[in-house]
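Asks: make a model of this:
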Amino acid sequence: MTTISQDPKGYYSVLGIAPGADLAAIKMAYRSRVKAVHPDRNRSPQATEEFQRLVEAYRVLRDVVHRAEYDATGVHPLIEDGDDYPSTPFACSCCGAITAQPRYVIFHQVKSYLLWARRRRLEGIFCRDCADRTATRASTVTWLMGWWSPPGLVLAPLALVRNLSGGTKPADQNARLLIRQARAFLALDEFDLARALADQAASFARLSVHKRQVDDLVRDIPSTPGRRLRGRWAPWSGGAFLAQLAPLVALPVVIGMFALIVTRPWDKPVTTSAGISVRAAEIGAIRHVAIPDLKLRQAAAPGAPVLALLDRFTTVQVVDSDGGEWSKVRAPSGVEGWVQTRSLYAGSGSLFKQEWCADNRGAPPQSGELLVRRATGEHRLLIHNDGRQDAVVKLKTATGNTVVAYFVPATYTIGVAGIPDGAYRIEFATGANYSRSCGTFVTDMRAGLLPFTLTYKQVSAARAQSISTIPEINLVAPPGDPRAPQPLDLDRFAADD
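Replies: Alright, predicted model coming up:
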């Protein structure tokens, strides 16, 4: 704000802050200083005088109208609601220009920090242009940083709606501000501006003293014809309103698209109480296998040669149909053959498999439980799972066949034995709610591959007695560690289950 006197009475220096500091800085400085200068703690002979000086400075600077008068004129009012008034009009606290239609406005800004949110008030005496810029800045920060905590989900929308409506304009402070601005223009013989400001003050006047002062102003202003002052404070006028409204309009669209992606209604089966009828599958339709070990045949006949066995929930595409009982499909491997139409259900099998696995989880596995064993031997291994989720570790051959698989709970280290000779790739998956029926985690499943192989060789009995160390693997590695796991496709992890 442009002032004629930076700090004539030393109010800012008493608080230890620079002229033009905002209300938050003024309050913080007062709380810090009042403890030091209070007579109960300060034994100086001037303690009482210093304390009274501090209280006087705070009383003036904490009030937005009194502070504006002090900054503009170098004096503070003698009467709290009073009839004394400055001869200099107030200026915008941002650009410093004298404005014919000032407003005291509070804009709201929210920043989230995962578990908590910080609210900030951007307040001051603004002209309309500076108010628009401040509102847009506060709303933009809130849009970008206000949502990412539980309190922010509530506080951010409230702040955005308040800013969109033009901010918070306290009635009593704005009534006092406009009354004193009208008096300042009246003293400068700007009668048309003074009358317009008096009319605007009337819309904010709630207290009887303010209503009386407005009536006195209207009576004192000569009724001479002059230009009318066009109101500029309608919330919807100006580009700032549209800039803040656009994200609010787009938000329901974004939420709707996100809900569709999550729920995937096109993959859900239709529930009906009517009898089941087999209809010919349309060419190009996506289906999934509804029974285990479905036979993919070379021709549309029960005795035709079998090309492959399709697992339950395998997703296939219909490429031809005989119009009823049989459909020709293309398997994920690219092999095409004929299956019975009644063995195919609509949609991709991924969602249905997830639901079926969740419903058929079985008993939770125990720590170190052997889930799969297709060979045995005499070698041992230590497995460290320092992560926050359970894990299943598989030792696979170079051709992708699982030899052994173990369950390792979160934060556990287990020792396993019975590993046969050979060179093994180490694949693992993490998640929650392990399903024995599917050999996968139902919730938050991710898979990884350790970037090295584990080799076990047969040694003599004397050599075996001299070996005291046991190989170890870590499922979680520090950032930048060359032995850190590599991402692995979930289907590849469960390929041989």
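Asks: CA only for contacts and neighbour counts going forward, please
Replies: Fine.
Asks: burial measure for residue 55, as a count.
Replies: Neighbour count for residue 55, taken as other Cα atoms under 10 Å: 16.
Asks: hang on, it in a helix?
Replies: Yes - the assignment for residue 55 is a helix, going by DSSP: H, G, I helix; E, B strand; the rest coil.
Asks: could you measure it against residue 76, distance?
Replies: The gap separating residue 55 from residue 76 is 14 Å, by Cα to Cα, to the nearest Å.
Asks: one more sequence to fold, the one below, so I can look at both together:
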Amino acid sequence: MQNSDPRGLYAVIGVSPVATAEEIKNAFRRRAKETHPDTSSNPSATLFQQVNAAYKILSDPEARAEYDSSGYQASAEEVRHKQLDPVCCSRCKQATAQPRYVVFRRVYSFILATIRTPVQGIFCASCARKEAFRSSLITMCTGWWGVPWGPIYTIGVILGNGFGGEYSKEAEERLTWYNCLAFLSRGNVDLAYSLAQMSRKASDPEISSRATELSRELEKTGVDPKRSRLKNPWNFGLVERLKHLAMVAAVPLVVAGIFMQDQIASWWTGRPVPRPSYTSTYTPPPRTTKAVPAKIVPVTNACSTRPRNGDALDGYGNAISSQGHVLEIRNGSGGPAIVKVRDSFSNRTIASFYISDNAAAEYPGIPDGSYRIQYAVGDELRSDCRSFFNTAAVGQFPNVERLQTERTSTQIITQHLTYTLYAVASGNVRPQSLSMEAFDAP
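Replies: You can find the predicted model right below:
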């Protein structure tokens, strides 16, 4: 139809009136190369200027909307002498009584680059809803991943699409008035009257006055004003908007779910979530930590049954509490170690554990309280299986660990302490020296 390209701008560039912004850009580059005096075998300065002028209008969403709707104009004289074609939806190609020129947008992100591209045209209300959903869905999948504008553009575009996109009220009024005359030329006076009533409220005084005059003439012919009413199909209801709001929240919720899977699992199962605290790194004293050679150990008084790695030696059972804190010991000190947990107020030994050389063990169920962590590194265990014949290092970590369980309405949060018994160049903890008598105290 001539209405969709009134001045032939689409024809100059070589695309159809329903071409996308990307198609128009690609066609412009091709046509500019074909007509440019420096790159074309048949240069044409006039045609090159026409191509540039056409692209200047069609590449701007607002200017393009104004151009597309400008073709739909008619006079009373035309109505008397010929039938006019009603405005058709650019997507489904069906005539629609209440068309609207709408611009929806999509966002594409490429890590450090984010672009917004328009999808526009004359829509019926049904196709507009479909395009709004499609554009928001594409944006949800492709828009978040740019830095820094991806999330900002994505949220704005999806919400804009969900509320009906961008449209010009003046362009809509021209389309409505044209349709009023088109249906009148085809003898559908009831529909023409309804559209004339809508056009009476137009901001353009010429359209408003002509619509008022036409309404009066049609009423004189017997049109019933009460029967000739149209519902507004362009109200994007609550359900439509909720769909777009869900798309706004979808990606952030997925990302949050990945980083908060422990908390979600805790809420779902009712089990506590261990909360990592920090790692204390042991810097050993200057003397060697290597165990004394076995030949000088009085084997006759040695522990008859050597504990396994992770065994509790005193005052501890793994069933103290299924919802307590976790103590993790990593031993790389050069020999087996005994680790003690003492109450910081009474200095009483709460628990002691045996850790094999180059091994690690976890002890769940540590109750709330304030504790000091002590260690001894040695060789063979004595007959009591709770002390060494020869010790290479004895000490305690300087900090008092205050363990306190946090409870919320959905989860129980405990602490996870990690102690590492070996020298690290950048170690952040220097243990305090401790006598063997103090370590062996009950």
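Asks: what would you report as the TM-score here?
Replies: Superposed pair, TM-score by TM-score structural alignment, normalised by the length of structure 2: 0.54. Supporting alignment: 322 aligned residues with a Cα RMSD of 5.5 Å.
Asks: about what we covered before: what do residue 55 and residue 76 of structure 1 both touch?
Replies: Between them, residue 55 of structure 1 and residue 76 share no contacting residue under Cα atoms under 8 Å, 6 or more residues apart in numbering.
Asks: for the stretch 351-497 of structure 1, what spans make up the strands?
Replies: Assigned by DSSP state E, counting those that start in this stretch, the stretch 351-497 of structure 1 shows strands spanning 370-373, 379-384, 390-396, 402-408, 413-419, 422-435, 440-456, 472-474, 486-488.
Asks: helices or strands up against the fourth one?
Replies: With contacts defined as 3 or more Cα pairs under 8 Å, 6 or more residues apart in numbering; DSSP states H and E, the secondary structure elements packing on strand 402-408 of structure 1 are strand 370-373, strand 390-396.
Asks: out of those strands, deepest packed?
Replies: The highest mean neighbour count among those, using mean count of other Cα atoms under 10 Å, belongs to strand 390-396: a mean of 24.
Asks: now the helices for structure 2?
Replies: Secondary structure of structure 2 (DSSP state H): helices at 9-13, 21-35, 45-58, 61-70, 76-81, 125-142, 149-162, 169-185, 189-199, 205-220, 238-259, 261-269, 436-440.
Asks: the fifth one - contacts with which helices or strands?
Replies: Counting contacts by 3+ Cα pairs under 8 Å, 6+ apart, helix 76-81 of structure 2 packs against helix 169-185.
Asks: so where is the helix it packs on in structure 1?
Replies: Mapped onto structure 1 using TM-score structural alignment, helix 169-185 of structure 2 covers residues 171-187.
Asks: picking that back up, which of the strands of the stretch 351-497 of structure 1 is buried the deepest?
Replies: strand 390-396 (a mean of 24).
Asks: matching residues in structure 2 for it?
Replies: Against structure 2, strand 390-396 of structure 1 falls on no residues (TM-score structural alignment).
Asks: quick one: contacts of that strand?
Replies: 385, 402-410, 424-432.
Asks: go again using 7 Å as the cut-off
Replies: 402-410, 424-432 (Cα atoms under 7 Å, 6 or more residues apart in numbering).
Asks: mean deviation (superposed) between the match of helix 169-185 of structure 2 and structure 2, please.
Replies: Taking mean Cα distance after the TM-score superposition for structure 1, the mean distance separating stretch 171-187 of structure 1 from the aligned residues in structure 2 is 1.4 Å.
Asks: list the contacts of the closest residue to residue 354 of structure 1 other than its chain neighbours.
Replies: Distances taken as Cα to Cα, 6 or more residues apart in numbering place residue 442 nearest to residue 354 of structure 1, at 6.5 Å, with adjacent residues excluded. Taking Cα under 7 Å, 6+ apart, we find residue 442 of structure 1 in contact with 354, 357, 358, 432, 433, 434, 435.
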